[in-house]
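Asks: my questions are about this predicted structure, shown below with the sequence.
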Amino acid sequence: MTFTSVDHPDGSVEFRVTVQPRASRSEIAGIRDDTLLVRVAAPPIDGEANAALLRTLANALDIPIRRIVIVAGEHQRRKRLRITGFTSAELLARLAQFRMQRA
């Protein structure tokens, strides 16, 4: 399978993420089952892992954190995110700088 993202008419892109909390470091780790795998050092307590996820993606994609929203799965490892002012093509181009291997 390949990574899938969906463009919305409002100029945003939506995609799935699998979060792996309590990792040794926060990083984009690749693709797993059609989702982006992101490892975060934070534990899944009091929203710490979600905050670390948003920070990690914002830093990696070089965008303000306020443009990234968790649409679904706030209390689960598998989440759906939306980034405003971004297209699927831009997302894939920015992710291409990472070694996007199947995790």
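Replies: On my side now, so go ahead.
Asks: from now on I want contacts and neighbour counts done on CA atoms only, so please keep to that.
Replies: Noted.
Asks: which stretches of this structure form strands?
Replies: Using DSSP state E, the strands assigned to the chain run over residues 5-8, 12-20, 27-32, 35-39, 68-72, 78-84.
Asks: most packed of the ones you listed?
Replies: Of the strands of the chain, the one with the most neighbours on average (mean count of other Cα atoms under 10 Å) is strand 35-39, at a mean of 23.
Asks: residues contacting that strand, please?
Replies: Applying Cα atoms under 8 Å, 6 or more residues apart in numbering, the contact partners of strand 35-39 are 3-4, 15-23, 25-31, 53, 103.
Asks: included below, for side-by-side comparison, is a second structure:
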Amino acid sequence: MLISVRVIPRSRKNSVEWDGEGEGGRLKVRLTAPPVDGAANEALVVLLAERLGVPKRQVVIVRGATSRLKVVEVAGLNPGDLRLRLA
């Protein structure tokens, strides 16, 4: 499953929330890690894997490695599971 993500690095705490309504929404992910040397990307993968209950190897940044707007692929997850696990 592909997920649109907006990353906000150097936040006070790590959090994941929906930004927008319905199918057109995206995840807004706040990370304490700075956007330096891939630290924020690694923190994003770890946080999403933890919150979704999947191994880190199933979470891959497909697009936007150097951007705040990213597309992340989570293997073995459907849209219904995503909403339930993040609620």
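Replies: Yep, it's here. Model, not experiment: these values are computed from the prediction.
Asks: on that earlier part again, so for residue 92 of the first structure, which of the strands of the first structure sits nearest?
Replies: strand 5-8 (8.8 Å; Cα to Cα).
Asks: what sits up against that closest one?
Replies: 13, 14, 15, 16, 87, 88.
Asks: what residues in the second structure pair up with it?
Replies: Using TM-score structural alignment, strand 5-8 of the first structure lines up with nothing in the second structure.
Asks: which position in the first structure pairs with residue 10 of the second structure?
Replies: By TM-score structural alignment, residue 10 of the second structure lines up with residue 22 in the first structure.
Asks: for burial, what's the neighbour tally of residue 57 of the second structure?
Replies: By other Cα atoms under 10 Å, 11 other residues sit near residue 57 of the second structure.
Asks: which residue in the first structure aligns with it?
Replies: By TM-score structural alignment, residue 57 of the second structure lines up with residue 66 in the first structure.
Asks: ok, now residue 30 of the second structure?
Replies: Using TM-score structural alignment, residue 30 of the second structure sits opposite residue 39 in the first structure.
Asks: where's the residue nearest to residue 50 of the second structure when sequence neighbours are not counted relative to residue 12 of the second structure, distance?
Replies: Leaving aside its sequence neighbours, residue 50 of the second structure sits nearest to residue 56 (Cα to Cα, 6 or more residues apart in numbering; 7.9 Å). Plainly put, residue 56 of the second structure is 23 Å away from residue 12 of the second structure if you go by Cα to Cα, to the nearest Å.
Asks: right, I'll call it a day here.
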